[in-house]
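>>> here is the input, now give the coordinates:
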Amino acid sequence: MGDRQIVIGVAVLRTGQVLVARRGGPDGGWEFPGGKVEVGETDEAAGQRELEEELGLQVSVGKSFGLEEPIGEKYLLRVYFAELLAGDPVLHEHAEIRWVGPDELDALDWLVPDRPFLPVLRQQLQSG
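Reported below is the predicted structural model:
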């Protein structure tokens, strides 16, 4: 697993909801926005940079979900909680974004690597 590149997903929380993004196209689906960690970059720094690049948001990246999930042969997905500091989401790379509550998570067609993180997310949203 050591040679896999780390990909960061960021679960931005706001008043019992999480910001989720949908990739367009035939392989599209809902995911936690984020992207690849660059050499010399921490997971948290990558999450902050990617959210600014993809959605125009300033976030403070906090604790990890505590899981890692492979994406194909090359990547490993980690997801972190984050707090929104400033900005309104702007679509650069995604087809759609929305704020959803814990009851809406299952209704979305999530990308497979993101699905194992949903129970952790639901628990956090329900506990506030």
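>>> switch to C-alpha atoms for all contacts and neighbour counts from now on
Fine.
>>> check which residues of the helix or strand that contains residue 123 are buried.
For residue 123, the element it lies in under DSSP states H and E is helix 118-127. Neighbour-count burial for helix 118-127 flags 121-122, 124-125 (criterion: 16 or more other C-alpha atoms under 10 Å).
>>> what's around residue 23, how many residues?
18 (other C-alpha atoms under 10 Å).
>>> residues contacting the residue nearest to the spatial centre of the chain?
Centroid-nearest residue in the chain: residue 32, 2.4 Å away (criterion: C-alpha atoms, centre = their mean). Going by C-alpha atoms under 8 Å, 6 or more residues apart in numbering, residue 32 touches 9-11, 19-21, 79, 114.
>>> in a strand, residue 30, correct?
Yes: assessed by DSSP: H, G, I helix; E, B strand; the rest coil, residue 30 belongs to a strand.
>>> any idea which helix is longest in the protein?
helix 43-55 (DSSP state H).
>>> who does it touch, helix- and strand-wise?
strand 5-14, strand 34-36, strand 58-64 (3 or more C-alpha pairs under 8 Å, 6 or more residues apart in numbering; DSSP states H and E).
>>> for the shortest one, packing partners?
Read it as strand 34-36. Checking 3+ C-alpha pairs under 8 Å, 6+ apart, strand 34-36 ends up next to strand 5-14, helix 43-55.
>>> ok, and what's touching that strand?
For strand 34-36, the external contacting residues (C-alpha under 8 Å, 6+ apart) are 5-10, 46-47, 50-51, 54.
>>> try stretch 121-128
15-18, 65, 101-102, 105.
>>> which strand in the chain runs the most residues?
In the chain, assigned by DSSP state E, the strand with the most residues is strand 75-86.
>>> and this one, so I can compare the two:
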Amino acid sequence: MSSTLASPLPHQASAPLLVVAAALVAGEGGEARLLLQQRPLGKHHGGLWEFPGGKVEPGETPAAALARELAEELGIAVDPADLAPLTFAVHEAAASGRDLVLLLYRCHAWRGTPVAEEGAALQWVDGAALRSLAIPETMPPLDIALCITAQNLLGA
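Modelled structure (predicted):
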């Protein structure tokens, strides 16, 4: 059985945990910036910068999940049709855990102004700032893996 990024994905105990993230791009050419959010201190990877997003719930398509997460976390409205798959990163878990697959989507269109959830922060970054943040001290490993593709969006 095959599945596409447009189909709801099955969730089983042994299936990978699917997480979606957005490369929200504002501006064009040399003025382009990406939005990063800082994780609240009480959460896993607290204080680190990441692409906004979250987990895919059972029965959701990845694009629908990302639109929902962006509304919940940033207060913006995104049409799933405006999300374009870019790349992915995989964390292979230990024998007792689940693998994690992080899907990164490009988003150029949304309604509203992104606002950080309580305990978090937001920043718009250019290619140079993204490169400087793409280290283990400031960004989770899977987000670092996505940065090369994200930098290409900025022409960096």
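>>> any idea what the TM-score comes out to?
After superposition, the two chains reach a TM-score of 0.87 (TM-score structural alignment, normalised by the length of the first structure), with 126 aligned residues with a C-alpha RMSD of 2.0 Å.
>>> let me know the closest of the contacts of strand 34-36 of the first structure to residue 96 of the first structure.
residue 54 (11.9 Å; C-alpha to C-alpha).
>>> give me every residue that touches that closest one.
Contacts of residue 54 of the first structure by C-alpha under 8 Å, 6+ apart are 33-34, 90-94.
>>> hmm, back to that, shared with the second structure, which of the contacts of residue 32 of the first structure?
Shared with the second structure under both residues aligned by TM-score structural alignment, their matches' C-alpha atoms under 8 Å, the contacts from those are 9-11, 19-21, 114.
>>> which residue in the second structure aligns with residue 31 of the first structure?
By TM-score structural alignment, residue 31 of the first structure lines up with residue 50 in the second structure.
>>> what about its match, how many residues nearby?
Applying other C-alpha under 10 Å, we find 27 residues neighbouring residue 50 of the second structure.
>>> again with residue 8 of the first structure
Applying other C-alpha under 10 Å, I find that residue 8 of the first structure has 26 neighbouring residues.
>>> quick one: contacts for it?
With C-alpha under 8 Å, 6+ apart, residue 8 of the first structure has these contacts: 34-37, 43, 46-47, 77-80.
>>> neighbour count added to the residues you listed, as CSV?
Shown next, in CSV, are the contacts of residue 8 of the first structure (neighbours: other C-alpha atoms under 10 Å):
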residue, neighbour count
34, 26
35, 21
36, 18
37, 19
43, 22
46, 24
47, 30
77, 21
78, 22
79, 26
80, 23
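>>> redo those residues as TSV? Include distance to residue 110 of the first structure.
Formatted as TSV, those follow (distance: C-alpha to C-alpha, whole Å):
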residue	distance to residue 110 of the first structure
34	15
35	16
36	19
37	22
43	22
46	22
47	19
77	14
78	15
79	14
80	17
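>>> of those, which are reproduced in the second structure?
Where the second structure agrees (both residues aligned by TM-score structural alignment, their matches' C-alpha under 8 Å), these reduce to 34-37, 43, 46-47, 77-80.
>>> write a PyMOL command that selects only the buried members of the contacts of residue 54 of the first structure.
Selecting only the buried entries of those in PyMOL, with 16+ other C-alpha under 10 Å as the criterion:
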select buried, resi 33+34+94
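>>> the contacts of residue 54 of the first structure in strands, which ones?
Reading strands off the contacts of residue 54 of the first structure with DSSP E, I get residue 34.
>>> and the contacts of residue 54 of the first structure, which two are furthest apart?
Pairwise over the contacts of residue 54 of the first structure, using C-alpha to C-alpha, the maximum falls at 34 and 90, 13.8 Å.
>>> contacting residues around residue 120 of the first structure?
By C-alpha under 8 Å, 6+ apart, the neighbours of residue 120 of the first structure are residue 65.
>>> distance check, whatever residue of the second structure lines up with it against residue 85 of the second structure.
Correspondence of residue 120 of the first structure to the second structure, assessed by TM-score structural alignment: residue 149. Separation of residue 149 of the second structure from residue 85 of the second structure (C-alpha to C-alpha, to the nearest Å): 11 Å.
>>> quick one: map residue 20 of the first structure onto the second structure.
Per TM-score structural alignment, residue 20 of the first structure is aligned with residue 36.
>>> scratch that, residue 70 of the first structure is what I was asking about
Checking TM-score structural alignment: residue 70 of the first structure goes with residue 91.
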